[in-house]
Structure formats: C-alpha cells, structure tokens
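Q: Structure of the sequence below:
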Amino acid sequence: MTDLETHVAPPRPGALRRAAPALLGYAAARLLGLLVLAVWSAARGRSAHTLLTARWDALWYARIAGLGYGHVVRLPNGDVHSDLAFFPLLPWLERLVAAVTPLSYADAGLTVGLLASLAAAWGVFVVAELVLGRRAGICAVLLWGVLPVAVVQSMAYSESLFTALAAWSLYAVLTGRWVTAGALALLSGLTRPVGAAVVAAVWVAAVTSFVRNRSAGTGDGAQNLRRALGMLLAPLGAAGYVLWVGHRTGRGPLGYLDVQAGWRNGFDGGYAFARFVAARFASFPSALAGLGLVLGVAAVIWLYVTGARQRQPLPVLVYSGVVTALALCASSYFGSKPRLLLPAFPLLFPLAAALARLRTSRAALVVGGAAAVSAVYGAFWLNGSGPP
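A: Reported below is the predicted structural model:
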C-alpha cells in the first residue's frame, strides 16, 4: 500500500504465523537487553529488577494502582508533582493483575509492560506489512526493538502499552474496522496524553474516507454509522480523564494543564527545547552534545519527510507527525524525548524498507550489531541517569 488513502485490506490468513519471525527476533533482542542489564547491574551491586519496576514513573504508577489518586510531592523550588499527571489505564491493569495473581503492583506493571511490548511488536508488524510488505514489516519490528532506549519497552512504563493500542488502532483504520479503531483510540487516550495522535489519525481517516466514498457514490448507511461510531468513541478516553481531573481539581478543563504546569511540562512549540540545545554550544565539551541533538532532530525530521515522500497512508503520517510534534515541542524533560518518540514507530519505516533490500546475512549483521549497542546502552542508561 503506497498511496495516502485508507484502504480496506482483505483478510490475511495465518496472521500470527506471518508475524512469528518478527516476534521471535524482537523477543531475542529484548532478552539480550535484559541479560546485559542484569549482568551490568549485578557488577555495580544494584538490582536490575528494581531498575525495571521501582524507579521513576514506575513508582508513580504502582502507587496509583495500590492507593488511588491523590499523592502530591512538593519540591523545595515550589514545583508541585501530582500523580494526576499519569493517565489511569496502566495502573488499572496493574491493580487487575495484582488482584488475580500473587504479584505485587510493581511486578504486575512489569508483566503488563512485557506482554504489551509483544502486542506492540505485533502491531508494528501488521501496520508495516500493510504499508511496506512482509519483509520490511519484520525489519520494522526488529529496528523498533533495538532502538537505543528500547529497554523502556521492557519496564513497568506505559510506552509499550500505548504503542500496542496505537498500532492496532492504526491497523484497524487501514483495514476499515472503524468501531475497533475508535475503541482502541479510546483506550490509548486513557494511557498517555499523546493518545491525541491516535484520535487525530482516526478522525482524519474517517473524514477522508467519507468524502472519498461520497464523491465516488459508494458506501452505505451501515458503513457510515460504523465510521461515525468510531469517531465518537476515539476521543472519549482522553477527554473523560481530562474532564475528571478538572472536576477533581476544581479548575474545569484547565485542571490537567495546571497539573502539568506543576511538573513544569507543557507545549511551547519547541521554544524551550531550542534554547536548551543552543545553550549546549556555550562551551566546547557540551557543544558536542548540542551537535548530537541537532543531528538527532534533523534525522527525525528527515525520516518523517522521507515517509511522506514514500506516500505512507495519511492516518500513519498524521499519527507519527502528532507524536513527533508533541515529543519535540514539550517544554521540559528534554532527556525524555527519545523515550517519548518510542511510539512514533512509523518513523522507522524508511529505514526498514532500506534494510529489507539488503541480503539476509547483511541485514542480520546490522540488526545484531544494533541489538548489542542497544543492550549495552540500555544497561548503562538505567544504571546512570535513566529515563526521567
């Protein structure tokens, strides 16, 4: 599929069998990452399990799962960190898993994250297969699993859960399953604020599909009803949570923005990030980091533009564009940007297409080398500053 329209694809037999090489390769890459993390952490006298389940955002999710919302941390500088900044689907699933198993909330979060990462990998495959073909679809999954910050996919974080919901919602859109697409978009909106990207993809695809069918004189009332229902469902998750936060804080629709402001987070069009990058060039050692940031942003933009030139389907471009814009234009937590870009998996499609054109032996060498680098970097990262 190479044009920018949404198509209804025919059913694909043996879906899991077709995805098996991608899933096995992905699992191998993540297993390597976890093994290296375990060895590295043990050498430093630290627990890899703790790093994966009981630090940073994972602590907030586990606390919400066990005690509900209401925890606030007031920092000496006046910042107010409220747990209302964290969307509820992952804590709900942690509570559910902990209720039916002997696992703690933290371990339940890790279990959800690991299972969701496999579902996400499968979702990346089915979308990439539709857009690029099976071989490139396998390559896309492998590339997603060996990103430098791919260790986050194996943590008690919400990135894997969100990516799984987003990918399968995109697949539903591309195959004309409007109600399923809307329901998955609803769930993605209960997982992370960037669920807005999935909603945008569903709405753009639905509107363009309706206009195209109307112009061609095709479609029927039942299809229009399903499309409208999908559009109605899509924003309910994010909107419902934001309105609930507004009611709880007494600030109405602005309540969630106030909560984010307490974390010094927001959307400023990239101004703060640009200032942060510019400040790196004030001295020679940090100038190298600044140059790396500039090259990284340029690479992300190049990948997106290349995907557009390759005529990726419109909902895929809308989704990856909104995820990228929200990640790059956030006004704080600049070290988190690689992690925030993890759900933007369609950015990897141009690289996957190029990798798919290589001979299998060369492609395996590239992926194997990237997996080793990812494993080492992930262990170094989590034993250092880690994902904020």
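Q: from here on, contacts and neighbour counts on C-alpha atoms
A: Noted.
Q: tell me which element the nearest residue to residue 318 once chain neighbours are set aside falls in.
A: Setting aside the residues directly before and after it, residue 318 is nearest to residue 201 in space (Cα to Cα, 6 or more residues apart in numbering), at 5.5 Å. Residue 201 is part of helix 195-216, with elements assigned from DSSP states H and E.
Q: What distance do you get for the nearest residue to residue 61 once chain neighbours are set aside to residue 69?
A: Closest residue to residue 61 apart from its sequence neighbours, by Cα to Cα, 6+ apart: residue 91 at 5.4 Å. Counting by Cα to Cα, to the nearest Å, the gap from residue 91 to residue 69 is 10 Å.
Q: The two: which has the busier surroundings?
A: For residue 91 and residue 69, the more surrounded residue by other Cα atoms under 10 Å is residue 91, and the numbers stand at 27 against 17.
Q: Contact partners for the more buried one?
A: Residue 91 is in contact with 61-62, 64-65, 109, counting by Cα atoms under 8 Å, 6 or more residues apart in numbering.
Q: Looking at these, state which has the most neighbours.
A: Highest neighbour count within the contacts of residue 91, by other Cα under 10 Å: residue 109, with 32 neighbours.
Q: That residue and residue 154 touch, don't they?
A: No - Residue 109 lies out of contact with residue 154 (Cα atoms under 8 Å); the separation is 10.2 Å.
Q: What segments of the stretch 51-200 of the chain are helices?
A: All helices of the stretch 51-200 of the chain, identified by DSSP state H, counting those that start in this stretch, fall at 57-67, 89-100, 105-132, 134-145, 159-174, 178-189, 195-216.
Q: want to throw those into JSON lines with distance to residue 236?
A: Formatted as JSON lines, the helices of the stretch 51-200 of the chain follow (distance: least, Cα to Cα, whole Å):
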{"stretch": "helix 57-67", "distance to residue 236": "21"}
{"stretch": "helix 89-100", "distance to residue 236": "13"}
{"stretch": "helix 105-132", "distance to residue 236": "22"}
{"stretch": "helix 134-145", "distance to residue 236": "29"}
{"stretch": "helix 159-174", "distance to residue 236": "15"}
{"stretch": "helix 178-189", "distance to residue 236": "6"}
{"stretch": "helix 195-216", "distance to residue 236": "9"}
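Q: Which one of those lies nearest to residue 296?
A: Among the helices of the stretch 51-200 of the chain, the nearest to residue 296 by Cα to Cα is helix 134-145 (16.3 Å).
Q: got a list of contacts for that closest one?
A: The contact list for helix 134-145, computed with Cα under 8 Å, 6+ apart, reads 18-19, 21-23, 25-26, 29-30, 121-122, 124-129, 150, 342, 345, 348-349, 351-353, 355-356, 367, 371.
Q: Now the second one, please; I'll put the structures next to each other:
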Amino acid sequence: MTDLGTRPAPAPTRAVRRAAPALAGYVAVRALGLVALALWSAARGTSPHTLLTARWDSLWYTRVAALGYGYEVRLPNGDVHSDLAFFPLLPWLERLGEALTPLSFADAGLLVTTLASLAAAWGIFAVADQVYGSRAGVCAVLLWAVLPVGIVQSMAYSESLFTALAAWSLYAVLTDRWLTAGGLASLAGLTRPVGAAVVAAVWAAAITSYVRDRRALPAGEVPALGRVLGVLLAPLGAASYVLWVGRRTGQGPLGYLDVQAGWRNGFDGGYAFARFIAGKFTALPSALVGVGLIIGVALIVWLFVVCVRQRQPLPLLVYTGVVTALALCASSYFGSKPRLLLPAFPLLLPLARALARVRPSRSAAVLGGVAVVSAVYGAFWLNGSGPP
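A: Coordinates of the predicted model:
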C-alpha cells in the first residue's frame, strides 16, 4: 500500500490557498442544488426550509436538542422508535447554537450542517491532495458535491458532520498526527454508529505503523506515545454512548442493538437487501428498478476493487470497506442506503484521478452537467413522500 504521510502537511495559510478552488466549486454546486430545491418546492407549494430542517431524522435530532433523550413512538405493529438511536453530537451542537445565537434548534442544526459540509469538503480535498495531488483533490470534492444524494449535505442531518470528522481523522493519520486522529475518531463515534469505521482505520494504520517502526527502530526503543494514546482515544466516543444507552435501557452493553432493532435496523450480511432487490423482479416497471439497484451495487464494489488495485493507503481502504459493508449489509430502510454511503468518499478517488488527467475544460463540462442533473434529482427526491 502507499506509505502513510506521503509528504508533510502544508502550512495553514498555504493549505487554505491550496483548497480554495475546491471549496469555491463545492459552494457553487451546493448553491445550485438549493436553488433547484427552492424552485421545485415553489412549484409544489412546499417549504424548502421545512424540507431541510424539520422533516424525518432532522426532527428527531431537534427534539433531542430541545428536550433531551426519552422520546419514543410505538407503532401499531409493535415496533418502538426511540430517540436513543440517534447519536448525540449533532443535538449537542444544535443546543449550543441555540444558546449562543438567536437561531432556533432547527436553524442551528442547519448552520452546523452548512459549516460541517464545508469542513467535510476541505477534509476530502486534504486527503485526496495528500495522496494524489491537488487536481485530484478538487475533482474529488466536486464529485462528492454532485452525488445524486448530495442535497443531504445541506440538510440538518449528521452525514456532513460525520464526513468532516472522518475525513480530517484520516488526514491526521496520513500525516502521523495520532492524537488528532484519535480525538476526531472519538467525536465521529459520537455522531453516527458508522464511527466504528473511523476507529478501525485508525487502529489499522497504527498497527502497520507500529510494525514498520519496530523494524526500523533500534532494539528496545519505545514506540511513539502519541500513537498509543490516539489508539486508546479513538473508540471512547462510540463506546461511551453505547454503554450509556445500555445502562439507561437496563439491557447492558448490547442495549443499543435493541434500540436499533426497534427501528428494524440490524446487520444481516445483506440478506434483507438482496430480498428487497429480488422482490423488484415481479413486473416490468419494478424489474427495471431491480436492474438499476444491481448495477449500482456492482459499481460500488467495482470502485472499491479499483481503490485496492490503485493501492490506496490502508486506512482509507479499511474506512471505506467498513462504511460500505455497514451500508449495504444492514437491514435498514432501503431508500436510505445511498445516503448511508455518502461518507464513503474514498470510493470517488479513482474517478477523481481519471478526471484530473483530462483537460480542465472537459472535466468542468462533465462535472457541470452532472451537477445540474444532481440538483434536479435532489429537489425531486426531497419533495417525495419518503425520507432520504
């Protein structure tokens, strides 16, 4: 695999200048998506502000921020939807924003998401730039922005916050900043259950770094203390919340799994998803959807194989593998799987490298066209009946 830390991290001022084109492009793409959403919503008589801040998961986060944990909904079929399923970092930040500004909890969540999406874009650029150079970094950010589900990056959801923490934790690993990597991994673990992917990436990188140093250091020399502390710090966020939920529910360390089961969420190796796809092949219109899902899954697997063949750094491969496996192999609401894959940005690096090799005018035309399609799809998607 590519060595960690291919070059030292740039100075802060130079880092800002280097990332500026990627961030400017990202802002332009997100602005296009919001304009499309506003126009579509106006035509349908819906509120884009409500769609971004006060529907689906965003309502649960806002309720936790305002009232704390303890709310649940019992459905007629016996399922129990508990707010304990939602990790606390985003509600904490919403509460902080409401306390420090005139904003409501919902609008504070939108502000957090906006800032987090910019931090995520910068983190994706930093990782791609560190491994493949600045042109690939710009293309990676723009590809992440123009994903069909990219509108989620502008919602009061936790994906942008999680992606920002994950990307910068991975960047810290690549530049041998172990305490920073562990701290950000711990915060990622307080944001979403998939924070386990960041922890796994930090641990995998630390183990390989330790083995490498043991071969290079004189006999008996103690490995870097920062690396050890980073490894110990990484899982604390997720472990603390899961143990707290277990104590609150009285179900012990596995209590969080019971909470997720109430939402029909679990890990079944992809069996439920496979049945869902197979169920589409009952009539011609739905069969086309089934074919599309198969092609989509095959594309994701192919991209991961390309990442391996291109020898991406080990922490990126571990992180991407865990995020992808948890998204595709969970028995959760199937319409949310594209959103669950949003943090798996290293899958985009092979495409970013390919775009970086063509003429800028051609890559700009490709990305611009995809951005328009993505903006229209995002507006249509959010104005639909189901949650993203």
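Q: Please report the TM-score between the two superposed chains.
A: Superposed pair, TM-score by TM-score structural alignment, normalised by the length of structure 1: 0.98. Supporting alignment: 386 aligned residues with a Cα RMSD of 1.3 Å.
Q: picking up where we left off before, give the contact list for the residue nearest to residue 318 of structure 1.
A: The contact partners of residue 201 of structure 1, by Cα under 8 Å, 6+ apart, come to 170, 314-316, 318-319.
Q: And these, which is closest to residue 43 of structure 1?
A: Checking the contacts of residue 201 of structure 1 against residue 43 of structure 1 by Cα to Cα gives residue 319 as the nearest, at 41.1 Å.
Q: Burial check on that closest one, number of neighbours?
A: Residues within reach of residue 319 of structure 1, counting by other Cα under 10 Å, total 27.
Q: Check residue 358 of structure 1 too.
A: Neighbours around residue 358 of structure 1, by other Cα under 10 Å: 12.
Q: Let me know the secondary structure of it.
A: Using DSSP: H, G, I helix; E, B strand; the rest coil as the criterion, the local structure at residue 358 of structure 1 reads coil.
Q: distance of it from residue 37 of structure 1?
A: According to Cα to Cα, residue 358 of structure 1 stands 30 Å off from residue 37 of structure 1.
Q: Residue 310 of structure 1 is nearest to which of the helices of the stretch 51-200 of structure 1?
A: Closest to residue 310 of structure 1 of the helices of the stretch 51-200 of structure 1 is helix 105-132 (Cα to Cα; 9.8 Å).
Q: against structure 2, where does that closest one fall?
A: Alignment of helix 105-132 of structure 1 against structure 2: residues 105-132, by TM-score structural alignment.
Q: Buried residues, whatever helix or strand residue 349 of structure 1 lives in. List them.
A: Here residue 349 of structure 1, judged by DSSP H and E, is contained in helix 349-356. Within helix 349-356 of structure 1, the residues that qualify as buried are 349-353, 355-356, counting by 16 or more other Cα atoms under 10 Å.
Q: Determine how far stretch 109-128 of structure 1 lies from the middle of the whole chain.
A: Taking Cα atoms, centre = their mean, to the nearest Å, the mean C-alpha location of stretch 109-128 of structure 1 is offset from the chain mean by 10 Å.
Q: And it against structure 2, how far off on average?
A: In the superposition against structure 2, stretch 109-128 of structure 1 averages 0.3 Å from its aligned positions (mean Cα distance after the TM-score superposition for structure 1).
Q: Pull the contacting residues for residue 289 of structure 2.
A: Contact analysis of residue 289 of structure 2 by Cα under 8 Å, 6+ apart lists residue 280.
Q: And the one 4 residues further on, by the same measure?
A: For residue 293 of structure 2, the residues meeting the contact criterion (Cα under 8 Å, 6+ apart) are residue 277.
Q: I'd assumed it was in a helix, is it?
A: Yes - counting by three-state DSSP, residue 293 of structure 2 is found in a helix.
Q: That one and residue 281 of structure 2, how far apart?
A: Shown here: residue 293 of structure 2 relative to residue 281 of structure 2, a distance of 11 Å by Cα to Cα.
Q: buried stuff in the helix holding residue 201 of structure 1?
A: For helix 195-216 of structure 1, the neighbour count (16+ other Cα under 10 Å) marks 195-206, 209-210 as buried.
Q: what's the answer for stretch 120-137 of structure 2, then?
A: The neighbour-count check on stretch 120-137 of structure 2 (16+ other Cα under 10 Å) flags 120-132, 134-137 as buried.
Q: and if you look at stretch 67-82 of structure 2?
A: Applying 16+ other Cα under 10 Å to stretch 67-82 of structure 2 flags 68-69, 80-82 as buried.
Q: what do you get for stretch 90-98 of structure 1?
A: For stretch 90-98 of structure 1, burial by neighbour count (16+ other Cα under 10 Å) applies to 90-95, 97-98.
Q: Distance to residue 268 of structure 1 added to those residues, as TSV?
A: Shown next, in TSV, are the buried residues of stretch 90-98 of structure 1 (distance: Cα to Cα, whole Å):
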residue	distance to residue 268 of structure 1
90	27
91	29
92	31
93	32
94	33
95	35
97	38
98	39
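Q: Tell me the one of those nearest residue 325 of structure 1?
A: Closest approach to residue 325 of structure 1 among the buried residues of stretch 90-98 of structure 1 (Cα to Cα): residue 90, at 23.7 Å.
Q: I'd assumed residue 192 was in contact with that closest one.
A: No - in this structure, residue 90 of structure 1 is not within contact of residue 192 by Cα under 8 Å, at 9.4 Å.
Q: Identify the contacts common to those two.
A: Here residue 90 of structure 1 and residue 192 share the contacting residues residue 158, scored by Cα under 8 Å, 6+ apart.
Q: Contact partners for residue 199 of structure 2?
A: Contacts for residue 199 of structure 2 (Cα under 8 Å, 6+ apart) come out as 182, 185-186, 189, 234-235.
Q: Also residue 234 of structure 2?
A: For residue 234 of structure 2, the contact set (Cα under 8 Å, 6+ apart) comprises 181-186, 199, 202.
Q: repeat for residue 123 of structure 2
A: Shown in contact with residue 123 of structure 2 (Cα under 8 Å, 6+ apart): 164, 167-168, 171.
Q: Tell me the one of these nearest residue 53 of structure 2?
A: Nearest to residue 53 of structure 2 among the contacts of residue 123 of structure 2: residue 164, at 19.4 Å, using Cα to Cα.
Q: In the stretch 201-350 of structure 2, mark out all the helices, start to finish.
A: Taking DSSP H, counting those that start in this stretch, the helices of the stretch 201-350 of structure 2 run over residues 225-233, 236-249, 255-262, 271-278, 284-309, 314-328, 337-340, 349-357.
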